[in-house]
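**Q** Sequence first, predicted model second:
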Amino acid sequence: MSFLDRILDPPSYGYEKNGALHVPTPREIFSEFFSRLNILRTRKNWLALTGWATTLGFGIPLTLFFTHHFSVWLLLAGFVYSMVVLGTHGTIWFHRYATHRAFKFRNAFFRELCRNLVVKTISEEAYVISHHVHHARSEQPGDPYNAKAGWLYCFLADVNHQGIRKDLNARDYAQLCKLMEHTGVHLNSHAQYLKWGSLCHPAWTVAHFLANWAVWYGVFFLLGGHALALALFGWAGVWVVGVRTFNYDGHGGGKDRRRDGVDFNRRDQSINQRWPGLITGEWHNNHHLYPHGARAGFLPYQFDPAWQCIRAAHWLGAITSYRDFKPEFMERHYLPWLEAQKAKAVAVAG
């Protein structure tokens, strides 16, 4: 068993049966979900519980916005902040940097600035570790958000499948820490990990969330009072719920929806979608083709706002280097495809 195959805590219903993917029933999924949220059963459930308490907590400002401060302009501002700003930041920070190290910051100041550039909604640990496994096991048993297992399987994956194992030895734990050490997260010692079942410590994590929220609520309040602050915080909750649905859609809902001339990665069923691509730079098939790239929009119509931000930060000096695979993509994939299309057209015409 490889390292990535043994770092996540498998669900009680297992990933496979008789050598094939096991698709659990909704009852099995919900039973596992609530069991892993039960802090009374074990304190090692704290991160999963905190994640969903945070997500549901954003419902408070969202409700207050709609009941006390609603306006069409603030609704639009919240929508843009949620879909574009938070989405693009998620692509830059969680996806391209924290997981794949597609670029390097000049120093810790710029890293922390990027990390806290928006309202904090999820912890790095909940995303990064499982995403490495996702790329290693895409659409195979063990993929923590395998689209072939259904929408609910993916939607509740952060609790049911994405948590790290709670019994890693010191050697495996040290190797696991290497996947997170560049993110600036304060990591537990092995002894602390055995106590809390996580890479990050509850005190540091909660303090970070509260400090981030206090600063951003203050900024939004100064710009537009409670109305703007509640609108943007509330819509942050919409994003953190919606992002849990992305991988199911980004892998064709478990079906092969790849298109010739659009989706060149054939190792899995990831697809390029216009909406998440244009507003956040998440051209998902391109990303699976070149996961360590700072750019995922390769073709002329594939606008990549995350890449534009990374390139701007590099121009300003905050980022010292990045990896761009567009030239390789064009040479190895797109141009040969164009030549093949031309050859087919000539053959048909002849």
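**A** Okay, I see it.
**Q** going forward, measure contacts between C-alpha atoms and count neighbours the same way
**A** Will do.
**Q** Please enumerate residues in contact with stretch 138-156?
**A** If you take CA atoms under 8 Å, 6 or more residues apart in numbering as the criterion, stretch 138-156 is touched by 5, 15-16, 20-24, 26, 29, 33, 130, 133-137, 157, 161-162, 244-245, 247-249, 251-255, 268-269.
**Q** now the end-to-end length of stretch 148-166.
**A** When the termini of stretch 148-166 are compared using CA to CA, to the nearest Å, they are 27 Å apart.
**Q** What residues of it count as buried?
**A** For stretch 148-166, a neighbour-count test (16 or more other CA atoms under 10 Å) marks 148-164, 166 as buried.
**Q** same question, stretch 217-227
**A** Y217, F220, H226, A227.
**Q** With secondary structure and distance to Y322 added, can I get those in TSV?
**A** Below are those laid out as TSV (DSSP: H, G, I helix; E, B strand; the rest coil; distance: CA to CA, whole Å):
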residue	secondary structure	distance to Y322
Y217	helix	32
F220	helix	32
H226	helix	39
A227	helix	39
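**Q** Take this one as well and set it beside the first:
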Amino acid sequence: MTFLDSVLEVPSYGWKDKTGMLIKPSPKQIITEFFSRLNIFRDKKNWLSFMSWTMVLILAPCLFLFIFKFFTYKLLIAAFVYSMIVLGTHGTIWHHRYCTHRAYKFRNGFWRFFTQNLTIKIIPEEIYVISHHVHHAKSDQPGDPYNATGGFLYCFLADVNHQPIARTMDAKDYGRCVKLMKHTGVDVNTFAQYQKYGTLANPLRTVLSVVLSWSFWYFVFFLIGGHALACTLFGAAGVWAVGVRTFNYEGHGKGKDKRREGIDYNRDDMSVNQAWPGIVAGEWHNNHHLYPKSARSGFKPHQVDLAWYFIKTMNFFGAVSEYHDCKKRFYAEHLTVAPIPVPAIGVLADEPVTI
């Protein structure tokens, strides 16, 4: 058994049966597991999952205030832009391409901190990063924490049921988890603290970071547009926090092979390129599974990639020191017609570029 086979806490219904096939739990089993893992009174090691969904509940009143008290069409547009584009793109830039895949490097810790905190904190890095390494190693196979063939609820509630790290790791395996998170700058527990809390993240520091983040951004939004704008954007963040949990089910064809010739070139799993996630968040998912370490996943001219534009701009100003860009490799390996040259500042390469 490899490290990635055992790094996640196995759900009560297991990953696979004796024949090696994926166990597809019933909705009742999934929901029962969900509430069991949220119960901090049964086990205080459930604290991170509990906090993650508590944040969603706290944001709900802001959404209601926007709808029933502050609603205007201008605020509706602001909510759409913040939830769909700003938060979506930031998730791709920070959690996906940097924290998980290290597709680029920051010049120093200041720019890393700046990028990390460009939006209000919603997703704990630990929940995303460790499980996403497993997702790529076992994509659409038993053990994939958000295996679309397990059904919608299997994916939607995966952050609680399937993504938390295992609670009985030895010091060696815990050290491997720490290494996967070290470059993110997130403070992690000692091994003794991990044995107590069951997580990489420290409860006090994690809660404090969320309080500071939310306080800062509420104050900024309030200065710009009063309580109306602040409640609108915080409510929109809650909508995004729920909506993003549906992505991997959709992004892997809802458990069916929906790959298309000339559009989805990766044939190792059922990931598909979708226009909407691609345009609003730079998440051309099949391209990403083809070259997971690339800081760009929008390779074709029509594949808008806002996350890549941000990373390239940061590179131009010196905040990002190096990056991977697999566009040329994509064209060389999958298309016979070379891309039309586009004037650009800086160097694009398949290997890291250092300035």
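**A** Structure's in. What do you need? Keep in mind that this is a model prediction, so the values were computed, not measured.
**Q** Which stretches in the second structure count as strands?
**A** 104-106, 320-323 (DSSP state E).
**Q** Looking at those, which is nearest to V211 of the second structure?
**A** strand 104-106 (25.4 Å; CA to CA).
**Q** Give me the mean deviation of that closest one from the first structure.
**A** Per the superposition on the first structure, strand 104-106 of the second structure and its aligned residues are separated by 0.2 Å on average (mean CA distance after the TM-score superposition for the first structure).
**Q** what does that strand correspond to over in the first structure?
**A** Mapped onto the first structure using TM-score structural alignment, strand 104-106 of the second structure spans residues 103-105.
**Q** Nearest to F58 of the first structure among the buried residues of stretch 217-227 of the first structure?
**A** Y217 (12.5 Å).
**Q** if I read this right, that closest one contacts A229, doesn't it?
**A** Yes. Between Y217 of the first structure and A229 a contact is recorded at 5.6 Å, counting by CA atoms under 8 Å.
**Q** any idea how far W53 of the second structure is from F64 of the second structure?
**A** 17 Å.
**Q** These two - which one has more neighbours?
**A** W53 (19 against 15; other CA atoms under 10 Å).
**Q** hey, where'd the helices end up in the stretch 1-150 of the second structure?
**A** 3-6, 27-38, 47-65, 73-80, 88-91, 109-116, 125-137 (DSSP state H, counting those that start in this stretch).
**Q** of all those helices, which lies closest to A171 of the second structure?
**A** That would be, of these and by CA to CA, helix 3-6, which comes in at 12.5 Å.
**Q** Tell me the mean distance between that closest one and the first structure once they are aligned.
**A** Mean for helix 3-6 of the second structure is 0.7 Å (mean CA distance after the TM-score superposition for the first structure).
**Q** Identify the residue range in the first structure corresponding to that helix.
**A** Against the first structure, helix 3-6 of the second structure falls on residues 3-6 (TM-score structural alignment).
**Q** residues in contact with the aligned residue in the first structure for F247 of the second structure?
**A** Matched to the first structure by TM-score structural alignment, F247 of the second structure sits across from F246. Applying CA under 8 Å, 6+ apart to F246 of the first structure gives no contacts.
**Q** how much space is there between F246 of the first structure and T320 of the first structure?
**A** Taking CA to CA, one finds F246 of the first structure at 30 Å from T320 of the first structure.
**Q** Now stretch 45-55 of the second structure: buried residues?
**A** K45, N46, W47, L48, S49, F50, M51, S52, W53, M55.
**Q** Serialize those residues to CSV and add fields for distance to V239 of the second structure.
**A** Output for these, formatted as CSV (distance: CA to CA, whole Å):
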residue, distance to V239 of the second structure
K45, 27
N46, 23
W47, 22
L48, 20
S49, 18
F50, 18
M51, 17
S52, 14
W53, 12
M55, 11
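**Q** out of the buried residues of stretch 148-166 of the first structure, which are inside helices?
**A** Counted as lying in helices by DSSP state H, out of these, are W151, L152, Y153, C154, F155, A157, D158, V159, N160.
**Q** Identify the farthest-apart pair in these.
**A** W151 and V159 (14.3 Å).
**Q** Map G20 of the second structure across to the first structure for me.
**A** In the first structure, G20 of the second structure lands on G19 (TM-score structural alignment).
**Q** Could you tell me how many residues sit around that match?
**A** 8.
**Q** And the buried ones among the contacts of stretch 138-156 of the first structure, selectable in ChimeraX?
**A** Selection of buried members from the contacts of stretch 138-156 of the first structure for ChimeraX, criterion 16+ other CA under 10 Å:
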select :15,21,22,23,24,29,33,130,133,134,137,157,161,162,244,245,247,248,249,251,252,253,254,268,269
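**Q** Any idea how many residues pack against M1 of the first structure?
**A** For M1 of the first structure, using other CA under 10 Å, the count is 5.
**Q** Then Q29 of the second structure?
**A** 13.
**Q** How about the contacts made by it?
**A** Y13.
**Q** and if you look at the one 5 residues further on?
**A** Counting by CA under 8 Å, 6+ apart, F34 of the second structure makes contact with L157, V160, N161.
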